[in-house]
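Novice: here is a sequence with its predicted model. Questions after.
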Amino acid sequence: MASRALFLCSLQVAFVILFGFAEAQLQLNFYSKTCPNVEDIVRKEMSEILSIAPSLAGPILRMHFHDCFVRGCDGSVLIDSTKNNTAEKDAPPNQTLRGFNALERIKRKLEKACPDTVSCADLLAIAARDAVLLSKGPTWPVWLGRRDGRISIAKETKQLPPPTANFTQLTQMFGAKRLSIKDLVVLSAGHTIGTSHCQSFSDRLYNFTGKVNLNDIDPLLDTQYISRLRTRCTLTDNTTLVEMDPGSFKTFDTSYYKLVAKGRGLLHSDASLLANSFTKDYVFKHANGLQSEFFQDFAASMINMGNVEVLTGNQGEIRKKCYVVN
């Protein structure tokens, strides 16, 4: 317990050094007077949800990532489309997101306990942390006080790193959000509890350069793994889900790095981590263990990401329902 407390304290200090209170305007005790049980409520609901549907842990973590990369961590990914606007959730990169109903369930609990108080953006940040923790991963202090955005535009999802991205594209997209190369290689390991649709990587199996023959494969992908994936996916399959960390996709651990090191990273973006000396060294280092160090790194990078372009103070609003603006 003492070591965990010291670790959490060090994360708090690092956050203040990196961002400063004036800029971030987020606080650990933001709801101490207005909704002191907010984290307990979210944790209880997430525990019940994942006990029924453990495969939702990865999607909820992914949803937080997709939210923060478009207009910052403002809950805009949760807003429904209207007849006059196609929202983020209906853009191609987000059409495979899952977990919206689970978050609405938690929001209803929060509204009952603390009406008009807890933002959907904060709810998503806490739920993502708990999804990792309840999957036997690390925990971290979630700084709170985000406000909800009122705008959600499908075309703005072009800011999301696509599964086809190479290393240069990834570093540019992460850099645009003030996230480092280390954040990139660390946060990529969130795929350890994820699944992916065949359409996100099937070109690596069948039609890599457009030759349309069975030998036209991605040379960076392990051939035995290709054979296994072909039993699950056809070139035109857009519905089948494949584990990104086979055999361990419900447990948050370092096995993702073991797969990437063997040429078995499922997506182009996973394989691209071997294209840079720093990220390659990180992959191989953690493929051989050092889980405690990785857990500390992941916690720190999640805090970094959770601070991206947040709305605070009088900006935005506190949505009563996460899928519609007030």
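Specialist: It's in.
Novice: every contact and neighbour count from this point should use C-alpha atoms.
Specialist: Fine.
Novice: report how many residues lie close to the residue lying closest to A287 once chain neighbours are set aside.
Specialist: Nearest-residue entry for A287: K258, 4.3 Å, with adjacent residues in sequence omitted and distances by C-alpha to C-alpha, 6 or more residues apart in numbering. Residues contacting K258 under the criterion other C-alpha atoms under 10 Å number 19.
Novice: and if you look at L205?
Specialist: Using other C-alpha under 10 Å, L205 has 25 other residues around it.
Novice: right, and it touches I217 too?
Specialist: Yes: if you go by C-alpha atoms under 8 Å, L205 and I217 touch, sitting 5.1 Å apart.
Novice: the residue nearest to A287 touches Q291, doesn't it?
Specialist: No: applying C-alpha under 8 Å as the test, K258 and Q291 come out as separate, 11.9 Å apart.
Novice: give me the three-state assignment for the spatially closest residue to L221 that is not a sequence neighbour.
Specialist: The spatially closest residue to L221, leaving aside those adjacent along the chain, is G263, at 5.1 Å (C-alpha to C-alpha, 6+ apart). Secondary structure assignment for G263 (DSSP: H, G, I helix; E, B strand; the rest coil): coil.
Novice: any idea how far S200 is from G263?
Specialist: 17 Å (C-alpha to C-alpha, to the nearest Å).
Novice: kindly report the same for T240.
Specialist: From T240 over to S200 the distance is 11 Å, taken as C-alpha to C-alpha.
Novice: looking at the two, which one has more neighbours?
Specialist: In this comparison of T240 against S200, neighbours counted by other C-alpha under 10 Å, the higher total goes to S200 at 17 against 13.
Novice: tell me who's in contact with that one.
Specialist: Contacts for S200 (C-alpha atoms under 8 Å, 6 or more residues apart in numbering) come out as P163, T164, L267.
Novice: alright, now check it against this:
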Amino acid sequence: MGFREAEALLLTLVLGLCVTQLEAQLQVGFYRNSCPNAEKIVTEEVVKALVTHPGVPADLLRLHFHDCFVRGCDGSVLLDSTPGSTAEKDSPINNSLEGYDVVDNAKTRLEAVCPGIVSCADIVAFAARDSVKLSKGIPYDVPAGRRDGRVSLSSETFTNLPPPTFNLDQLTQNFASKGLTQEDMVILSGAHTIGDARCSSITSRLYNFNSTGKADPSLDPAYAAKLKKKCPPTSVNGNRGVDMDPPSPTIIDSSYYRNLLFHRGLFTSDQTLMSSPVTAAQVMKNAFNDFLFNRNFAAAMVKMGRVEVLTGTNGEIRKKCNVIN
């Protein structure tokens, strides 16, 4: 073995050791001894919020995704802007994010019983898990031990969060930059099986796709007509909501994928999953098997929850989720 080969092998072993150590630091039942009721308290707050706001599971799922894709799953999306810096939550991309109150309420209760123990990043991950279960998805365990970041920059949302206009190649590259595969991307896109979107996010697709002055030709004409009734082409209607998955907007199921088979994906980034034989086959595989999709979705959520996490002595445990200590 030459010097370069030995050097490469050593680097591989070191990187493997780092990954192993990271995996070991995120553990299911992380708060078993330090704050035994941590996950129970988060669940109670999610359930409480669901009583008055049926859309809260979708909000919390989206909050987790938007947190993990900018600086990793470190709670940076929760931080408020400061006089000298605009935070992620105040980015135009994130102006429709909700669910902060659920996280804050859980944090307040946790600080009362276990001060300085449970991170805001873990609360977001637990809340997303609870949201899946409450939406009839498959329950899964959340490895915890994340710590909170101290930096939140609006500018980073533009380079890290995939917009609804992305095509397949752009989506694949975006997810790959987070250590997620194309198959992970197809499965995590299934989160669009619940919740709604603002009309402003689909206006160009309905009325001026690629500056043609027409609707996206890949969109089913009958579905496009329904969307146009809900979203007339005026700016005052931009904040109206339209269901992501009309057949079952509050249930995590495979109807999202069946919509794609009939050209009824709400976003370009949804329908683009049918643009290659490989991803179209994955869509087909999930479209008629709820159990398979739900199992895959649970596994993908756990994997996404590990993206660029802070553990050990990195970051901090915030006393309040919206400000650093």
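Specialist: The structure has been received and is ready for your questions. Remember, it's a predicted structure, so these values are computed and weren't measured experimentally.
Novice: where does the TM-score land?
Specialist: Between these two chains, after superposing, the TM-score reads 0.91 (TM-score structural alignment, normalised by the length of structure 2); 306 aligned residues with a C-alpha RMSD of 1.5 Å.
Novice: check which helix or strand the residue nearest to A287 of structure 1 maps to.
Specialist: K258 of structure 1 belongs to helix 255-261 when elements are defined using DSSP states H and E.
Novice: list the buried residues for the longest helix seen in structure 1?
Specialist: Taking residue count as the measure and DSSP state H as the definition, the longest helix of structure 1 comes out as helix 2-19. Residues of helix 2-19 of structure 1 classed as buried by neighbour count (16 or more other C-alpha atoms under 10 Å): L8, L11, Q12, F15.
Novice: try stretch 200-211 of structure 1
Specialist: Residues of stretch 200-211 of structure 1 classed as buried under the neighbour-count rule (16+ other C-alpha under 10 Å) are S200, F201, S202, D203, R204, L205, Y206, N207, F208.
Novice: tell me the contacts of the second one?
Specialist: Contacts here follow C-alpha under 8 Å, 6+ apart; on that basis F201 of structure 1 touches P163, T164, L266, L267, H268.
Novice: so which of those residues comes closest to Q25 of structure 1?
Specialist: Sorting these by distance to Q25 of structure 1 puts P163 at the head of the list, at 32.6 Å, by C-alpha to C-alpha.
Novice: mind listing the strands for the stretch 151-300 of structure 1?
Specialist: For the stretch 151-300 of structure 1, the strands identified by DSSP state E, counting those that start in this stretch occupy 195-197, 241-243, in order along the chain.
Novice: which of those strands sits closest to I49 of structure 1?
Specialist: In terms of C-alpha to C-alpha, the element of those nearest to I49 of structure 1 is strand 195-197, at 17.8 Å.
Novice: check the mean deviation of that closest one from structure 2.
Specialist: Average distance, strand 195-197 of structure 1 versus aligned residues of structure 2 after superposition (mean C-alpha distance after the TM-score superposition for structure 1): 0.6 Å.
Novice: which helices and strands does that strand pack with?
Specialist: Packing partners of strand 195-197 of structure 1 (3 or more C-alpha pairs under 8 Å, 6 or more residues apart in numbering; DSSP states H and E): strand 241-243.
Novice: flag every buried residue along the strand it packs on.
Specialist: Buried residues in strand 241-243 of structure 1, defined by neighbour count with 16+ other C-alpha under 10 Å: V242, E243.
Novice: tell me the mean distance between that strand and structure 2 once they are aligned.
Specialist: After superposition, strand 241-243 of structure 1 averages 0.6 Å from its match (mean C-alpha distance after the TM-score superposition for structure 1).
Novice: counterpart of L26 of structure 1 in structure 2?
Specialist: In structure 2, the residue paired with L26 of structure 1 according to TM-score structural alignment is L26.
Novice: so what's that match up against?
Specialist: Contact analysis of L26 of structure 2 by C-alpha under 8 Å, 6+ apart lists P143, A144, G145, R146, T311.
Novice: following the longest helix of structure 1, which helix or strand shows up next?
Specialist: Counting by DSSP H and E, the next helix or strand C-terminal to helix 2-19 of structure 1 is helix 21-24.
Novice: just the residues contacting that next one, thanks.
Specialist: Contacting residues not belonging to helix 21-24 of structure 1 are listed as N307, V310 [C-alpha under 8 Å, 6+ apart].
Novice: how about the helix or strand just after it: buried residues?
Specialist: Using DSSP H and E, the next helix or strand after helix 21-24 of structure 1 towards the C-terminus is helix 38-52. By neighbour count with 16+ other C-alpha under 10 Å, helix 38-52 of structure 1 contains the buried residues V38, E39, I41, V42, R43, E45, M46, S47, I49, L50.
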